[in-house]
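**Student:** Provided below for reference: sequence and predicted model.
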Amino acid sequence: MSESLRQLQHAFMDYLNTGETASFQPHVIAQGRITVDTRLAIYRNAYRIRLTETIETDHEVLGLYLGDDLFDQMTRGYIQQHPSTVPSLRDFCDALPTFLAQKMPFSEHPILADIAAFERRLLNAFDAPDAQRLGFSDLQQLPVPDWPRCQLRFHPSVQIYSCQSNAVEAWQSIKAEQTPTAPDYSATRHWLLWRGDTRLTEFISLAPFQHELLMGFIQGRNFAEQCELMMQFFDVEQAPQQVLSALQAWFEMGLIAKLQT
């Protein structure tokens, strides 16, 4: 790419993001009755509409929760503060949860950032690479002496999401065309998300011990270490049974991609 073309592209992007025409206007000519300023405005408006549509697509439920006026305010502020910097719009909204957590008036309602973060996790699970999925029979075939040292590697779509609000419950209510309950910040909630065999994104809530167990395996702990960890929640006989029961469920859900000893 020639340096002059690169400079022209940068000048065009500067105009789209800031509205400043000084560096780019000389490269545009009028067309019939359409002035240079009008032609530039058409491009800039179309570009911002495309960015707005991306936010609407990625965060449909958040938009319904906010309502039209607040959603328009959010999209204008986000586009101004976080202009797109790469050709693909796949990651354009990655900073939206942080924006909502820091920008007034949205920061006064933490559930908004939580809903946005949950929708990002759903998108990540849906877009994750494909990988093999092991069955429980693969674990059963593992030599007994190897069980204590066994570690799990999860399917790339597996996501763990934790938040201090009832954001996911509100998301579910809106999806079901029901009125969500008032925001509740009384307890930390944990959720497991993944893409199933049918390529549908699924999620379930996690009890505290289930969250600890999943995070332990994700962080590389082996079966023996996980059984010891579960003794914080269960007695010495129940702990291994709880780990084994969880493992069987995870295999059935298609969460496990690899066993490693």
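**Tutor:** Perfect, I can see it now. Residues are numbered from 1 along each chain as shown.
**Student:** CA atoms for contacts and neighbours, from now on please.
**Tutor:** Noted.
**Student:** What are the boundaries of the helices in this structure?
**Tutor:** Secondary structure of the chain (DSSP state H): helices at 3-18, 36-58, 60-66, 68-81, 96-102, 110-127, 136-140, 167-175, 208-218, 223-230, 238-253.
**Student:** so what does the third one touch, helix or strand wise?
**Tutor:** Think helix 60-66. Counting contacts by 3 or more CA pairs under 8 Å, 6 or more residues apart in numbering; DSSP states H and E, helix 60-66 packs against helix 110-127, helix 167-175.
**Student:** most tightly surrounded among those helices?
**Tutor:** helix 110-127 (a mean of 22; mean count of other CA atoms under 10 Å).
**Student:** take the one below as the second:
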Amino acid sequence: MNYQQAIAEFARTIDQPNSTNSAISPATQANMAVYRNNVRLNRANALQIAYPTIFALLGDEFFMAMADCYTEQTPCHSANLQREGEQFPAFIAQFAPAQPYPYLSDVAQFDWALHIAHTADDCTTLSAQSLAEYVDELSELIFTLHPAVSIIESPWPIASIYAMHHGQAAPQDLQQAESVLIWRDQYQVIDAANAQFLRQLQQAQPLAQALMAAASISANFDPAASLGQLISQQLIIKITSTSTASSQGALQK
């Protein structure tokens, strides 16, 4: 057994309490429960850091019990604990004791988006001057947004619930839908048309298609304001023109 196989076997033994590993000495085998408990505790603590709003909503005991169930049922896929918990919102959605709180999964998505935005890589962004160079082919442009950008659309007031745990008033209507643009350590509640527009851009659709999708939701959609925010917040990292990409490749400034 080579080194990589030994590490993989050790990890499998930690994830599977009833498994054995011939590469591990009997003395170490007897102490695997200590390793296993330490790993699960570290993962649970990482979840608490990544999901502060969920922790505040549920309290220590409920949250840590749910986190323990999650770590038991969900293998760790990354050595980076900052990426621990990507599947936690989906887990919460099907976790029976959390069913009385149907908004929890979407609030968890909000927490995770802020967490990922905070730790996203820095990127060189484009200025208004860069965009102006393509003014004659705006409708054909494809925008690549900063990896810190997330758009969450929820039937629940997820941003208001988050704000409540940061000193603001509680939401008056838990049935109020909210769409949220998240970037770095900031967020903004946006309307459905703006959310559709940004999601289209994030999915690498041409600007013309994104505009039509937003306009189909609201005739009052203001594309200049939405694009202006992306530029002012430095959230565009690349522009590609569909008319020239096939012959010249990506246009990047």
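**Tutor:** Structure received. Fair warning: this is a prediction, and the values are worked out from it, not measured in the lab.
**Student:** What would you report as the TM-score here?
**Tutor:** TM-score of the superposed chains, computed with TM-score structural alignment, normalised by the length of the second structure, equals 0.79; 240 aligned residues with a CA RMSD of 3.0 Å.
**Student:** Turn the helices and strands packed on helix 60-66 of the first structure into CSV, including distance to residue 86 of the first structure.
**Tutor:** What follows is these, written out as CSV (distance: least, CA to CA, whole Å):
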stretch, distance to residue 86 of the first structure
helix 110-127, 18
helix 167-175, 29
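**Student:** Identify whichever of these lies nearest to residue 103 of the first structure.
**Tutor:** Minimum separation from residue 103 of the first structure across these (CA to CA) falls at helix 110-127, 10.2 Å.
**Student:** hmm, back to that, nearest to residue 261 of the first structure, of the helices and strands packed on helix 60-66 of the first structure?
**Tutor:** Nearest to residue 261 of the first structure, of these and by CA to CA, is helix 110-127 at 26.5 Å.
**Student:** Output the contacting helices and strands for that closest one.
**Tutor:** Using 3+ CA pairs under 8 Å, 6+ apart: helix 110-127 of the first structure touches helix 36-58, helix 60-66, helix 96-102, strand 159-163, helix 167-175, strand 189-195, strand 201-206.
**Student:** which residue numbers in the second structure go with the shortest one?
**Tutor:** Under TM-score structural alignment, strand 159-163 of the first structure corresponds to residues 150-154 of the second structure.
**Student:** Would you reformat the helices of the first structure as a markdown table and include distance to residue 90 of the first structure?
**Tutor:** Converted to a markdown table, the helices of the first structure look like this (distance: least, CA to CA, whole Å):
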| stretch | distance to residue 90 of the first structure |
| --- | --- |
| helix 3-18 | 18 |
| helix 36-58 | 8 |
| helix 60-66 | 15 |
| helix 68-81 | 15 |
| helix 96-102 | 13 |
| helix 110-127 | 9 |
| helix 136-140 | 35 |
| helix 167-175 | 21 |
| helix 208-218 | 26 |
| helix 223-230 | 36 |
| helix 238-253 | 27 |
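**Student:** hey, which of those is tucked in deepest?
**Tutor:** helix 110-127 (a mean of 22).
**Student:** matching residues in the second structure for that one?
**Tutor:** Counting by TM-score structural alignment, helix 110-127 of the first structure corresponds to 102-119 in the second structure.
**Student:** List the contacts of the matching stretch.
**Tutor:** With CA atoms under 8 Å, 6 or more residues apart in numbering as the test, stretch 102-119 of the second structure has contacts from 50-54, 82-83, 86, 88-90, 92-93, 98, 147-150, 152, 154, 156, 158-159, 161-162, 182-186.
**Student:** Next: stretch 51-71 of the second structure.
**Tutor:** Contacts of stretch 51-71 of the second structure (CA under 8 Å, 6+ apart): 40-41, 43-44, 47-48, 88, 91, 104, 107-108, 111-112, 162, 165.
**Student:** follow-up on the earlier one: of all the helices and strands packed on helix 60-66 of the first structure, which lies closest to residue 213 of the first structure?
**Tutor:** It's helix 110-127; of these, that one is closest to residue 213 of the first structure (CA to CA) at 19.9 Å.
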